[in-house]
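Engineer: With the sequence up front, the predicted model follows.
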Amino acid sequence: MSKYPAGHTVGAIYEGSSGNPYLDAMPDMLSPEQFAQAVASYPPIPYDMARMSPEERRGLLPSLASIYVPMPYQYAIYDTLYRAIATTYRTADVVESTRAINAYYCGRDTNYATQADSGSILGVPGCGKTATVHRCLSTMPQVIEHMEYQGQPCYCKQVLWLHVECPSDCSVKTLGFSIMAALDRAIGSKYLQSTQGLRSASASAIAVQTKILLTNHHVGLLVIDEIQNAVLTARKNHQEKPLLRYLVELTNETMTSIYFVGTPVAEELFVSQEHLKRRTRGIRLAPFRPDGAYLDFLNKIWPYQYTEQMAELTTSIGNKLYDCSGGIPAYIIKIFGESQAQALIQGRSYIDEKIIQRAVDLLAIKVPRTYAAGTHISDFEIGMVVPEPPLDQEEISRQYANKRGRKAAQRDDGDLLVAYNNGVGIEAHLSENGYLEADYRG
């Protein structure tokens, strides 16, 4: 059991006596079992579905989007984010926070013996990065209110995490305002409203204000989602440098851990900037393999069939779904739902491979043949260290449930390809099989 009840804002409960109220008030880390129970989402199936019309059944299909199946890779992300928050509070105490704010106001550099954590979580679109980050953060209260610590007054609001999106215009000011808005939503402040007069202020002034707010409210983790926006905008307008400089300043000069979330497109930017390489290491997600983890996922969602009859999960249907979705969870759910919709519209009793193909054609789903380097979500295991792909790892080929291409032809023992594959010399092979003629002239 967590020491805090579910909720957005909670009163501080201290465990330990480190002398740091923010660290002693940290929520407990959940076990894999507790985490799975906290994030799982399986919508109820109506008990009277047998009496429903096809239109009413189709009305139930949107509930498929709320299915969330706990998997080991999600716990790996939770563990990463939790430790990032803990690192912030092992770095920051009351004295350091005060010194940092004074330094910001005076325009001086801030230097700490230990910096906060930073990294990134990148993955193929549809693997569930954003949804997983939201659910991981939802297992912790966002705000902890302090009143008294070790017999001394200590009134403040500790913000464990903030979640914002990278601005599409790659603007430092827009990101700064987004952080202020997220902080306002968290603690009910009006920082964004109070900066209306700063709309004409320089980007550096907004950046300084943001650093002060992050430090003053003891923000443990700042998650910047859709970081690939910086890359896409940079390609068009060449404006990535000011934003990147600002992000590096945040990681260096605040005591807030920062994690970037996005697609593998962002990796191109991270590895191209020397100062970003070490600050952006982290989990890289690739889709399911056609293996037991994929089948377990299908078994969890398979009861959610709203057709008249439930189709059996055969090997053939499982392979068809994998080949059409590429093992991407969002595509699997989308195809599964649209297949049922098409079956109900056509008056079919259950889904089959033809219906699945029709759904894929209607949705115009085309999965790539290669993916950026990463760890397949099938390969995460509790109790196993997550492998990190090297920076120069090549793209991984798209896997299929069914083998593609023509079957290998049967070849005679005398075939040259057989000799080559067996490591036999060509001359010896020709001589052994009577294909080599001796010339006795002269």
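Structural biologist: On my side now, so go ahead. Residues are numbered from 1 along each chain as shown.
Engineer: only C-alpha atoms for contact and neighbour calcs from this point on.
Structural biologist: OK.
Engineer: quick one, strands of this structure?
Structural biologist: Under the criterion DSSP state E, strands of the chain are mapped to 9-11, 118-123, 143-149, 152-159, 161-165, 221-225, 257-262, 284-286, 370-371, 375-376, 396-397.
Engineer: could those strands go into TSV alongside mean neighbour count and distance to Gln74?
Structural biologist: Output for the strands of the chain, formatted as TSV (neighbours: other C-alpha atoms under 10 Å; distance: least, C-alpha to C-alpha, whole Å):
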stretch	mean neighbour count	distance to Gln74
strand 9-11	17	24
strand 118-123	26	11
strand 143-149	19	23
strand 152-159	16	23
strand 161-165	21	17
strand 221-225	25	16
strand 257-262	26	14
strand 284-286	26	11
strand 370-371	16	20
strand 375-376	19	12
strand 396-397	13	22
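Engineer: tally of neighbours for Met52?
Structural biologist: Neighbour count for Met52, taken as other C-alpha atoms under 10 Å: 13.
Engineer: And it, how far from Thr307?
Structural biologist: 10 Å (C-alpha to C-alpha, to the nearest Å).
Engineer: and Ile345, what does it touch?
Structural biologist: Pro54 (C-alpha atoms under 8 Å, 6 or more residues apart in numbering).
Engineer: Could you do the one 3 residues further on as well?
Structural biologist: Each residue near Arg348 by C-alpha under 8 Å, 6+ apart is listed here: Thr307.
Engineer: ditto for Ile351
Structural biologist: Ile351 neighbours (C-alpha under 8 Å, 6+ apart): Thr307, Met310, Ala311, Ser339, Gln340, Ala343.
Engineer: another one to put next to it:
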Amino acid sequence: MEKNKITPILKGKIEMAEYKQQDLIEYTDNPFIEALPPIFSEDEILDQFTRYPIIDDIEKTKNRNLRHHMIKRIKNFIQPLPDHFTIEGKLSTIIRRGYLARNPLDKTYFERLKILNDVQSVKQEEREGALNRNMEHIRSTADSLSIIGISGIGKTTAIERLLLMYPQIIKHEEYNGNPLSRTQIVWLKIDCPYDGNLATLCKSFFKAIDDLLGTRYLEKYGYLNRITSSMMLHMTSLASIYGIGVLVIDEIQHLINAKNDSDEMLNFFVTLTNTVGIPTVLIGTFKALKIFKRDFRQARRAGSEGNIIWDRMTKNSDEWNFFIETLWEFQWLKNKTELTHEMKEFFYDECQGITSVAVNLFILAQERALNTDKEKITKQIINKASKEDLHMIQPMIKALRNNNRNQIMKYEDISINLDDITFKHKNSLQLAGKIKEMAKNEEKLFKLKRNNTAENLIIDVNTLGIFDRLTENELENLIRKTVDKFGVDDDYNLIKSEVIKKALQLNDKKKETENKVNNELYEDKDLRNIYEISQKKKLHVYEILKENGYIKNPVEEFLKVE
């Protein structure tokens, strides 16, 4: 397997441990839990999850070529819906409860590490039995969650956004005055390989930890030892050593494509939660339900915290109305199209309540309208964008629109077999109403606007790639402080210019400090000091060496020769 076949991992923040007082007694005296952010309230989830594109009325008067780029901002649109609050609540629970049996202050934590280390010395064929015998007296508290839904509904976007609300790595040095040297990985997200190969999944796990910590576990365990069961054992050890709070595995429907027995891979998930207590979140399309129904034990373990069946939004539902009403506000056309009940229903028929289809269709419709004289979204433009620009998915949309079971079953990513669904997640109308109420609250709206401006700036400024001395955390803190000094309706580009100006100043300041430290470390004629001088004066090292007498003038030396 080539390295480039491993999907790049999602990366979050790195923090030093700050321990917080816990409201629940079972969560106290556990450094892994106390270092986590406090349990999020619904208000905090709304603030942190929401992402709206920046739009200014003056931008609608700009040239068409500029507005074509502005319209693309809609791709960053994330609207919190009841499903997101439900998933966050379950994620918050399984992370904390997974740490109950893995308290680094408890003797059972070290027993686990010792058992795992001892088992590695046992013969290959005897390892699984030895592991089960030795670990059976240590109770697991880990739960797992399955999120199954139609392709494009926003499962991956939602889980990634929720994970990023937590730091990914927490470094522990001291707890209550006592030394505690631990590196805690709060969450780890990997994708199931397209071919469903178990060995590739194991290697993705090692590669993910290497990318985060700068280790070489992929080389040590992934390439030198190609026996899958051994790699699984090393995964278990690393998950315990680094206190992984939750392992998220996306695209699990790829297990259907596996040449190996897919039951073997799901059996690994069961072993992971049973023996080490690592919570897992499995994400996939409805195709994945075929895997779970094969064995009751696997189905139960794959959804001990509940199976969330995430279906598309239904027509005329509060969820759909709230989503499309919010999205519809982001128009960069000279003539705004009002969202009537008739237009809502027409747009729904073209996207069938699938989040990603709705967002992309809205972008494409605006781009087409931008090239017309009226610059206005019409039914004809929406229909043309749907049929021509999204022609690849038209058979699926048609099957869903007509509710044709036979046709739907041809597209396994969108099929819903009612016989397979053991738990149907229902939208909370009460929660949807609360989101509307929050969004209308003036104070909340101001906070939401500031956060949204900061989120967009973080993306824009990071992509510049010119702040080589600033960490992501430093840049984010600078951006949020700068945004807070401006008014909520101030021009986005004005704020962006100020952020870039301050970031450049801070970047140069750090660079000068580093150069000063380096110069103080080196003597005047130290070659490293001479190199630093050449960089500062923007001269070639040869010139500085010559200036300091290290290189003689070749002409003068030649004339001296007798």
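Structural biologist: Nice, I can see it. Everything numeric here is computed off the predicted structure, so don't read it as measured data.
Engineer: Tell me how they score on TM after superposing.
Structural biologist: The TM-score (TM-score structural alignment, normalised by the length of the first structure) is 0.79; 375 aligned residues with a C-alpha RMSD of 2.2 Å.
Engineer: Give me the spatial nearest neighbour of Phe322 of the second structure, chain neighbours excluded.
Structural biologist: Nearest residue to Phe322 of the second structure, sequence neighbours excluded (C-alpha to C-alpha, 6 or more residues apart in numbering): Lys436, at 7.7 Å.
Engineer: which residue lines up with the one you found in the first structure?
Structural biologist: Aligned counterpart of Lys436 of the second structure in the first structure: none (TM-score structural alignment).
Engineer: Is there a neighbour count for Lys436 of the second structure? I'd like the number.
Structural biologist: When neighbours are defined as other C-alpha under 10 Å, Lys436 of the second structure has 11 of them.
Engineer: tell me which element it is part of?
Structural biologist: In the assignment (DSSP states H and E), Lys436 of the second structure maps to helix 429-440.
Engineer: Show me the contact partners of that helix.
Structural biologist: Asp43, Leu46, Pro80, Leu81, Pro82, Asp318, Glu319, Phe322, Lys444, Leu445.
Engineer: let's see it at 7 Å
Structural biologist: Leu81, Pro82, Asp318, Glu319, Lys444, Leu445 (C-alpha atoms under 7 Å, 6 or more residues apart in numbering).
Engineer: Centre of the chain to that helix, how far?
Structural biologist: In terms of C-alpha atoms, centre = their mean, to the nearest Å, the centre of helix 429-440 of the second structure is found 25 Å from the chain centre.
Engineer: And Ile87 of the second structure, what's its match in the first structure?
Structural biologist: In the first structure, Ile87 of the second structure lands on Ile77 (TM-score structural alignment).
Engineer: Please tell me how far that match sits from Arg289 of the first structure.
Structural biologist: 19 Å.
Engineer: Neighbour count: those two, which is higher?
Structural biologist: Arg289 (21 against 18).
Engineer: Just give me the match in the second structure for that one.
Structural biologist: Checking TM-score structural alignment: Arg289 of the first structure goes with Thr314.
Engineer: Am I right that that match is in contact with Gly353?
Structural biologist: Yes - Thr314 of the second structure is in contact with Gly353 according to C-alpha atoms under 7 Å; the separation is 6.2 Å.
Engineer: Spit out the residues that contact the two alike.
Structural biologist: Trp320.
Engineer: roughly how far apart are Ile45 of the second structure and Val517 of the second structure?
Structural biologist: Taking C-alpha to C-alpha, one finds Ile45 of the second structure at 43 Å from Val517 of the second structure.
Engineer: Who has more neighbours out of those two?
Structural biologist: Neighbour count, other C-alpha under 10 Å: between Ile45 of the second structure and Val517, Ile45 has more, with 17 against 11.
Engineer: which one in the first structure is aligned with that one?
Structural biologist: Match for Ile45 of the second structure (TM-score structural alignment): Phe35.
Engineer: How about its match: what's its closest non-neighbour residue?
Structural biologist: With C-alpha to C-alpha, 6+ apart, the residue lying closest to Phe35 of the first structure is Tyr75, at 7.1 Å.
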